[in-house]
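**Student:** Pasting the sequence and the predicted coordinates here, then a few questions.
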Amino acid sequence: MSNRSLISIADLSPEEIVALLDRAEDLKAERSGRGGCAFGDRLPLAGKSVAMIFEKPSTRTRVSLEVAATELGGHPLYLSANELQLGRGETIGDTARVLSRYVHGITARVFSHRTVEELAAHSSVPVINALSDQEHPLQILADMMTIREHFGYLEGLRIAWIGDGNNVCNSLILASAMLNMRMIVASPRGYEPKGQILERARELGGVPEITAEPSEAAHDADVLVTDTWISMGDEAEEAERLRSFSGYQINQRILEIAGRDAIVMHCLPAHRGQEITDEVMDGPQSVVLEEAENRLHTSKAVLEWMVGRRPL
């Protein structure tokens, strides 16, 4: 493969998404001892290092990426904002050019989407978006893996997003369009997904639906998804957001409106009692922990392909 980066979930083709999900399932089975060796005679990241830039702290993203790189035989390098010269005025381009001389891949969890775009523009090694304010492609690969594990397929399923039209929502809209899934988003006015994301989804063949009514989105849904109402960087708006999102909670009433076999997802961390109730999150239809675990397996598939250069 060429020296590609993964900045948006739409940087992948539908066929590549499916191939990554297939590979992640093999890696998951191998790790649990149910399958054969997933790597053959050589670890795919043996002798390779991955720089992992974190402007934002994380639990799942950091642990899943570090464990993934390590289990693939690579060496992960955690780099917080305070440990890079970015904090002292070095340009993003210079940082990317220098890191490219040392490592074989870069992952970046950043505040601004422009930062990860600039890293990719100036890097000679693959750059993987591990979260920006616009997208979260690694999360959506894990979500798609979780949905497919439960239903056995993706095409035609109805996904209801209830809450903030944020970065995770954006990537889910795009992936749903590419994989022929129906997606409807219920957000308060002023917090809907941005027009550029909806337009890109239409270009990809999707027909995303937007409503202000959570019950309308949840009706007969196969998958209910939510996320925190107050993402990192939105803390100054907390009081306003809590007022605006009142009523946009996945609770037992909303779950009963959804399809009989619906599953509930949340990328975590969850603010229990706000966007989701304990009853639902800990209930039998929740796949939240499976979703979190699958961050490891899909991250391994991506790193193996993009950094380890394993063909899909």
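**Tutor:** Perfect, I can see it now.
**Student:** Going by C-alpha atoms from here, please, whenever you check contacts or count neighbours.
**Tutor:** Noted.
**Student:** And for residue 179, the neighbour number?
**Tutor:** Around residue 179 there are 21 other residues, counting by other C-alpha atoms under 10 Å.
**Student:** With residue 134 instead?
**Tutor:** With other C-alpha under 10 Å as criterion, residue 134 counts 22.
**Student:** same question, residue 165
**Tutor:** If you count neighbours by other C-alpha under 10 Å, residue 165 ends up with 24.
**Student:** so it touches residue 192, yeah?
**Tutor:** Yes. Counting by C-alpha atoms under 8 Å, residue 165 touches residue 192, with 4.7 Å between them.
**Student:** Give the residues shared as contacts by those two.
**Tutor:** Residues touching both residue 165 and residue 192 by C-alpha atoms under 8 Å, 6 or more residues apart in numbering: residue 185.
**Student:** Can you show me the helices along the stretch 1-150 of the chain?
**Tutor:** Per DSSP state H, counting those that start in this stretch, the stretch 1-150 of the chain carries helices over the ranges 14-32, 60-71, 92-102, 113-122, 137-151.
**Student:** In addition, the following structure is provided for comparison:
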Amino acid sequence: MNTAKAAEAKMKSNDFLTLLDYSPAEINQLLQEAIILKDKKLQNDSALPLKGKVLGMIFEKSSTRTRVSFETGMLQLGGHALYLNSNDLQIGRGETVADTAKVLSRYVDGIMIRTFSHKMVEELAENADIPVINGLTDKYHPCQAIADLLTIVEKKGELKGLQLTYIGDGNNVAHSLMVACAKMGMEFSIAAPEGYHPDKDVVSLCEEIASQTGGKITITTDPVSAATGADILYTDVWTSMGQEAENAKRIEVFQDYQINEDLVQYAKEDFLFMHCLPAHRGEEVSAGVMDGSHSVVFDQAENRLHAQKALLVQLLG
């Protein structure tokens, strides 16, 4: 069995840990469900498919969009969300991840966790009898990627064949975007300084997937070549949570990797600018691009709600 198929074989159908576990058809189904739920929200549809359901939300990393979107989503679907700070749980005082998973499985209907270690999320899912959702780890951010695909579909009407260019650190957001693009037959280009490229194993998996879907993966250090002809330009902060000690060094290393008025000239005329937020104007993006007519960053942020509602209905409904 090849490596991409091996990754697929590990899929637990009732978890959402990474988009590697989902087929293009399943991703499309999730996007269509999100579109339907978004339309129902606009029409004030009062259907409550998750009435009586409870989502436990474990946070080891602080959050604005993840917490508010999941909590609001559960409320709008008729369910309830419990905010569980790791400092308030026994897991923060030495209880094992396995024991925590088994206990929470007796109380709630699903677990969303936002943490540092991806292995911790995998261990939680392995020991839980209920769905586990990866709200973010240091390796992957699949909830953001689904919201991004939803935004692109709304703005462009399609996914396959589009070129998404990511400028900046090869981090968790970049990994999940690369997986999403590979799965959906898109071209993914990333320009990052040497030493800050995406994980080689993730790149290898995505290249194999892209070879089957008609997609393409390009890794470079040149922002201009990556941005040339792009349908979407995407960036993230240069210093993620947990990397604060590296901030001064990262600002120096990434100074030539800002998406600004000069760089966007190489993209297509109707390009979209995307950012997972929070953004630091004047660092990874200029204020003019961030707040300009091509920016869809707040549509992205809203779509976290609709995409995650679709995910919750699929896993908990």
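**Tutor:** That came through, no problem. Here the structure is a predicted model, which is why all the values come from computation and not from measurement.
**Student:** Mind telling me what element the aligned residue in structure 1 for residue 312 of structure 2 is part of?
**Tutor:** Matched to structure 1 by TM-score structural alignment, residue 312 of structure 2 sits across from residue 303. Element membership for residue 303 of structure 1, per DSSP states H and E: helix 288-306.
**Student:** Give the equivalent position in structure 2 for residue 104 of structure 1.
**Tutor:** Aligned counterpart of residue 104 of structure 1 in structure 2: residue 109 (TM-score structural alignment).
**Student:** Show the contacting residues for the residue nearest to that match when sequence neighbours are not counted.
**Tutor:** Excluding the flanking residues, the one nearest residue 109 of structure 2 by C-alpha to C-alpha, 6 or more residues apart in numbering is residue 54, at 5.3 Å. Applying C-alpha under 8 Å, 6+ apart, one finds that residue 54 of structure 2 lies in contact with 74, 79, 80, 81, 82, 108, 109, 110.
**Student:** Just give me the neighbour total for the third one.
**Tutor:** Taking other C-alpha under 10 Å as the neighbour definition, residue 80 of structure 2 ends up with a count of 20.
**Student:** right, and it touches residue 57 too?
**Tutor:** No. The criterion here is C-alpha under 8 Å, and residue 80 of structure 2 misses it with residue 57 at 10.5 Å.
**Student:** Aligned to residue 165 of structure 2, what sits in structure 1?
**Tutor:** Checking TM-score structural alignment: residue 165 of structure 2 goes with residue 160.
**Student:** and its match, that's in a strand?
**Tutor:** Yes. Counting by DSSP: H, G, I helix; E, B strand; the rest coil, residue 160 of structure 1 is located in a strand.
**Student:** That one touches residue 215, doesn't it?
**Tutor:** No. Shown here, residue 160 of structure 1 and residue 215 do not form a contact pair, counting by C-alpha under 8 Å, at 9.7 Å.
**Student:** Name the residue in these two with the higher neighbour count.
**Tutor:** residue 160 (27 against 21).
**Student:** contacting residues around the more buried one?
**Tutor:** Applying C-alpha under 8 Å, 6+ apart, we find residue 160 of structure 1 in contact with 183, 184, 185, 186, 217, 218, 221, 222, 223, 224, 225.
**Student:** Just the buried subset of these, written out for PyMOL, thanks.
**Tutor:** Selection of the buried residues among these in PyMOL, burial being defined by 16 or more other C-alpha atoms under 10 Å:
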select buried, resi 183+184+185+186+217+218+221+222+223+224+225
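**Student:** And the furthest pair within the contacts of residue 160 of structure 1?
**Tutor:** Greatest spacing in the contacts of residue 160 of structure 1, by C-alpha to C-alpha: 186 and 222 (15.1 Å).
**Student:** Now do the aligned residue in structure 2 for residue 94 of structure 1 against residue 61 of structure 2, distance only.
**Tutor:** Here residue 94 of structure 1 is matched to residue 99 in structure 2, going by TM-score structural alignment. Residue 99 of structure 2 sits 21 Å away from residue 61 of structure 2 when distances are taken as C-alpha to C-alpha, to the nearest Å.
**Student:** Then residue 84 of structure 2?
**Tutor:** 11 Å.
**Student:** rewinding a little: so what secondary structure elements neighbour the helix holding residue 303 of structure 1?
**Tutor:** On a contact count with 3 or more C-alpha pairs under 8 Å, 6 or more residues apart in numbering; DSSP states H and E, helix 288-306 of structure 1 meets helix 14-32, helix 60-71, helix 137-151, strand 263-266.
**Student:** how about 6 Å then?
**Tutor:** Judged by 3 or more C-alpha pairs under 6 Å, 6 or more residues apart in numbering; DSSP states H and E, the packing partners of helix 288-306 of structure 1 are helix 14-32, helix 137-151.
**Student:** Most tightly packed of those helices?
**Tutor:** Of all these, helix 137-151 carries the top mean neighbour count, a mean of 22, counting by mean count of other C-alpha atoms under 10 Å.
**Student:** So which bit of structure 2 is that one matched to?
**Tutor:** Counting by TM-score structural alignment, helix 137-151 of structure 1 sits on residues 142-156 of structure 2.
**Student:** Quick check: the matching stretch compared with structure 1, mean distance?
**Tutor:** Once fitted to structure 1, stretch 142-156 of structure 2 is off its aligned match by 0.4 Å on average (mean C-alpha distance after the TM-score superposition for structure 1).
**Student:** How far off centre is stretch 165-176 of structure 2?
**Tutor:** Relative to its parent chain, stretch 165-176 of structure 2 has a centroid offset of 10 Å by C-alpha atoms, centre = their mean, to the nearest Å.
**Student:** and it, how far apart are its ends?
**Tutor:** OK, stretch 165-176 of structure 2 end separation, C-alpha to C-alpha: 13 Å.
**Student:** so how far is residue 49 of structure 1 from the equivalent of residue 256 of structure 2 over in structure 1?
**Tutor:** Residue pairing (TM-score structural alignment): residue 256 of structure 2 is matched to residue 247 of structure 1. To residue 49 of structure 1, residue 247 of structure 1 is 46 Å away according to C-alpha to C-alpha.
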